[in-house]
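1. requesting a structural model of the entry that follows:
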Amino acid sequence: MKALAAAVFLVLVSPAAAVPPAVPFAPLQEADPFEGAWSPEALEQAAEPIIEAWRKGGPQAGDAALEVALARADGAPERARILTAYGVYLMVENTSEDLTIGSTLALPYMQRALDEGRSGFPADSRMLAVLLHDAATTEFMARGPDTSATAEAWLEEAHGIRRDRLGASHPETLSSLVKLAEIRGQPQRLENDPARIDAVSRLYERLLTAEPGEEGDLDYAFAGWMGFLVDARRPDEACAVLQKVNQQAERLRLNMDYIGFGLGEKLMEAGYEDRGKPLVMELDVLSFLTGGDRSGNPPRCGP
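-> As a prediction, the model looks like this:
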């Protein structure tokens, strides 16, 4: 669960086969807060009996089962884990193409998880950063441009923790800046103000200094940066970013077919057909679907 939305979609596309085996709770390993008791499989295990009560008896029954589980929990870290699990799987149960409904239901539980985390984890721990990031992400999915200044402050706090513990260029650190950029880049917030657009783009720009992560980690973020610039009616800047990203593609193991095709579609939808058409026409569909390259040919916008 490297971001809350990613966790939700991971569950949605996974085969709904057997329930995963139990994962015993163990003290959090600071080295990786996404493994062990906090892995997607373990969170699903923790949520299942509470979600089953919710399915059978509705929100009141779900809340009753949740309170029983919390009363049995051994300390604040475990309560934070149970609340997180319930929040994530409320979204899974109530999601569609629009995550607003599920995230609205989940938000109070993610906020409670953060409260427990503040009392159960060190103030500079990666786990607290995860809870801060996830609570802010849930609020953004629920409220969009009406996301609160408090949620933005959570992301700034998460970014500070991750920067100090992992370094400014770690993908986990940059993920909090990208989420801030997504919130502040909402058209209702920008109001076509050039200074605000520039400020959001500068948040995204730090992606160019990223350390390599797992394959595919940064594809969505780079695509989001270029899509933001197209939406802001800055197609030339979006295409210039594409050229910079091409230079980082091998180092960061980026899927340039995905990134280039996404930009091409955005450009064409926005009326910049001459700029976007080559990106779409040059796509090797088979390569795109399998996550491959386009035989070394970097994607480029039209003139």
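2. switch to C-alpha atoms for all contacts and neighbour counts from now on
-> OK.
3. now the helices: where do they sit in the stretch 51-200 of the chain?
-> 76-93, 100-120, 126-143, 149-166, 171-184, 187-190, 194-205 (DSSP state H, counting those that start in this stretch).
4. reformat these as CSV; add distance to residue 289 and mean neighbour count.
-> Below are those laid out as CSV (distance: least, C-alpha to C-alpha, whole Å; neighbours: other C-alpha atoms under 10 Å):
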stretch, distance to residue 289, mean neighbour count
helix 76-93, 25, 25
helix 100-120, 28, 21
helix 126-143, 27, 26
helix 149-166, 32, 19
helix 171-184, 24, 24
helix 187-190, 31, 14
helix 194-205, 26, 16
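5. looking at the ones you listed, which is nearest to residue 260?
-> helix 194-205 (16.9 Å; C-alpha to C-alpha).
6. and for comparison, fold this next one:
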Amino acid sequence: MIFRHKQRPVDEITLADVQDVCSHLGAGGNGNVSKGSYHGRFVAVKRPNSAAHVQSFRTEINAMLTCASPYLVELLAIADRHSKTPALVLEYMDGGNLRTYLDKKKSGEKMSLNMTKLEVAWVVANALRDLHSMGFAHGDIKSLNVLVSSMGYIKVGDLGTARERATISTAVPGTLYWTAPEALRTDIPGRYGMEADVYAFGVLLTELDTLELPYYDQLSMTHHAFVNGVLDGSVRPTLRKNCEPWYQQLTEQCLLANPNARPTAAKIVEVLQTHVAAAVASKDVCTCSSPVHIRTSM
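-> Alright, predicted model coming up:
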């Protein structure tokens, strides 16, 4: 199912080397993303939102250079690296994000790509395993940061909040629904990192199972009640009633309140591998992948 392709060297260029930087693709916490062309291929060009975001942007550059992985959106070039306005030239994922895909699937819209929840979980878990093995936490795992290519593969993007283990602290955590309890603590501020990625992965597993946003059935709660419920373990996103027992068990383990009791990303990959092997044997997944190839509807 997985093909680990060799990463290309990262070019150092000027932004003038990228052609047709125009259409706006989106914005994140620390950067704006536009579409462009580089060496004859479409690319995504990410630039800092403002001067205040340049330092966090440089952190993202460092994370991407250190953590090259076939499960992460590829960094092709760095433009104007040492200037006040550096830019990342990234692999262009033309299929949008996973959240958009799940919404379309939920509505019954006909799509050319057919992704199983196991395939998506496999990619994200491997991305986390690779990041964590290199000493980095992603910091913002959610469906909006899992990207899709019309060529039939998916990757994890947006390392804007990635941090090395030595520097992981109480920086502003990712989007609330995916935020681990330890990152919400205000009474005893503490450090959080890789274990919080695993919690966010558990939330993502509920999205893959239900096709819904996390906590879609608990939206009547106040912000205060929600945060307190996450902290004391009484509030967690739900799965379908007929969810597979192994999938439910893995999700619940990832969502444990005690960060030290959650499985590591490597352990999650190990668990998923058993089910990937079974799916391949039954031909429920495609076996020719680059890095994960998704079946295309005829």
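7. tm score of chain vs chain?
-> TM-score for the superposed chains, counting by TM-score structural alignment, normalised by the length of structure 2: 0.28, backed by 145 aligned residues with a C-alpha RMSD of 6.6 Å.
8. quick one on the thing from earlier: JSON lines for the helices of the stretch 51-200 of structure 1, including distance to residue 54 of structure 1?
-> Shown next, in JSON lines, are these (distance: least, C-alpha to C-alpha, whole Å):
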{"stretch": "helix 76-93", "distance to residue 54 of structure 1": "9"}
{"stretch": "helix 100-120", "distance to residue 54 of structure 1": "12"}
{"stretch": "helix 126-143", "distance to residue 54 of structure 1": "20"}
{"stretch": "helix 149-166", "distance to residue 54 of structure 1": "27"}
{"stretch": "helix 171-184", "distance to residue 54 of structure 1": "30"}
{"stretch": "helix 187-190", "distance to residue 54 of structure 1": "36"}
{"stretch": "helix 194-205", "distance to residue 54 of structure 1": "39"}
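9. among those, which comes closest to residue 222 of structure 1?
-> helix 194-205 (7.8 Å).
10. outside of the closest one, which residues touch it?
-> Here helix 194-205 of structure 1 makes contact (C-alpha atoms under 8 Å, 6 or more residues apart in numbering) with 177-178, 180-181, 184-185, 190, 221-222, 225, 229, 232.
11. could you point out which element follows that helix?
-> Helices and strands here follow DSSP states H and E; after helix 194-205 of structure 1, the next one along the chain is helix 219-231.
12. so which elements touch that next one?
-> helix 194-205, helix 235-252, helix 256-269 (3 or more C-alpha pairs under 8 Å, 6 or more residues apart in numbering; DSSP states H and E).
13. nearest to residue 66 of structure 1, out of the helices of the stretch 51-200 of structure 1?
-> Of the helices of the stretch 51-200 of structure 1, nearest to residue 66 of structure 1 by C-alpha to C-alpha is helix 76-93, at 7.9 Å.
14. sorry, back to before: the contacts of helix 194-205 of structure 1 into JSON lines, with extra columns for distance to residue 104 of structure 1?
-> Compiled in JSON lines, these are given as follows (distance: C-alpha to C-alpha, whole Å):
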{"residue": "177", "distance to residue 104 of structure 1": "23"}
{"residue": "178", "distance to residue 104 of structure 1": "21"}
{"residue": "180", "distance to residue 104 of structure 1": "19"}
{"residue": "181", "distance to residue 104 of structure 1": "21"}
{"residue": "184", "distance to residue 104 of structure 1": "20"}
{"residue": "185", "distance to residue 104 of structure 1": "21"}
{"residue": "190", "distance to residue 104 of structure 1": "24"}
{"residue": "221", "distance to residue 104 of structure 1": "24"}
{"residue": "222", "distance to residue 104 of structure 1": "27"}
{"residue": "225", "distance to residue 104 of structure 1": "26"}
{"residue": "229", "distance to residue 104 of structure 1": "28"}
{"residue": "232", "distance to residue 104 of structure 1": "28"}
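15. residue 247 of structure 1 is nearest to which of the helices of the stretch 51-200 of structure 1?
-> helix 194-205 (13.9 Å).
16. so that closest one versus helix 235-252, what angle?
-> With axes from the mean of the first three to the mean of the last three C-alpha atoms, to 10 degrees defining the directions, helix 194-205 of structure 1 sits at 10 degrees from helix 235-252.
17. pull up the distance across stretch 210-224 of structure 2, start to finish.
-> Counting by C-alpha to C-alpha, to the nearest Å, you get 25 Å between the two ends of stretch 210-224 of structure 2.
18. same check on stretch 201-220 of structure 1?
-> End-to-end for stretch 201-220 of structure 1, by C-alpha to C-alpha: 15 Å.
19. quick one: buried residues of stretch 46-60 of structure 1?
-> 46-47, 49-51, 53-54 (16 or more other C-alpha atoms under 10 Å).
20. make sure residue 132 of structure 1 is actually in contact with residue 153.
-> No: the pair residue 132 of structure 1 and residue 153 fails to qualify as a contact (C-alpha atoms under 8 Å) at a distance of 9.0 Å.
21. ok, so of the contacts of helix 194-205 of structure 1, who is nearest residue 257 of structure 1?
-> residue 222 (12.3 Å).
22. name the nearest residue to residue 136 of structure 1, sequence neighbours excluded.
-> residue 151 (4.7 Å; C-alpha to C-alpha, 6 or more residues apart in numbering).
23. my read: the one you found touches residue 142, true?
-> No: assessed by C-alpha under 8 Å, residue 151 of structure 1 is found out of contact with residue 142, at 11.7 Å.
24. return the residues in contact with the closest residue to residue 69 of structure 1 other than its chain neighbours.
-> Take residue 69 of structure 1 and drop its neighbours on the chain: the residue closest to it by C-alpha to C-alpha, 6+ apart is residue 82, 7.6 Å away. Contact analysis of residue 82 of structure 1 by C-alpha under 8 Å, 6+ apart lists 43, 46-47, 66, 69-70, 113.
25. quick one: residue 82 of structure 1 from residue 6 of structure 1, how far?
-> Distance from residue 82 of structure 1 to residue 6 of structure 1, by C-alpha to C-alpha: 19 Å.
26. now for residue 225 of structure 2, how many residues are close by?
-> For residue 225 of structure 2, the count of nearby residues is 12 (other C-alpha atoms under 10 Å).
27. then residue 277 of structure 1?
-> Quick note: residue 277 of structure 1 (other C-alpha under 10 Å) scores 19 neighbours.
28. any idea how far the residue nearest to it when sequence neighbours are not counted is from residue 227 of structure 1?
-> Nearest residue to residue 277 of structure 1, sequence neighbours excluded (C-alpha to C-alpha, 6+ apart): residue 264, at 6.2 Å. Plainly put, residue 264 of structure 1 is 10 Å away from residue 227 of structure 1 if you go by C-alpha to C-alpha.
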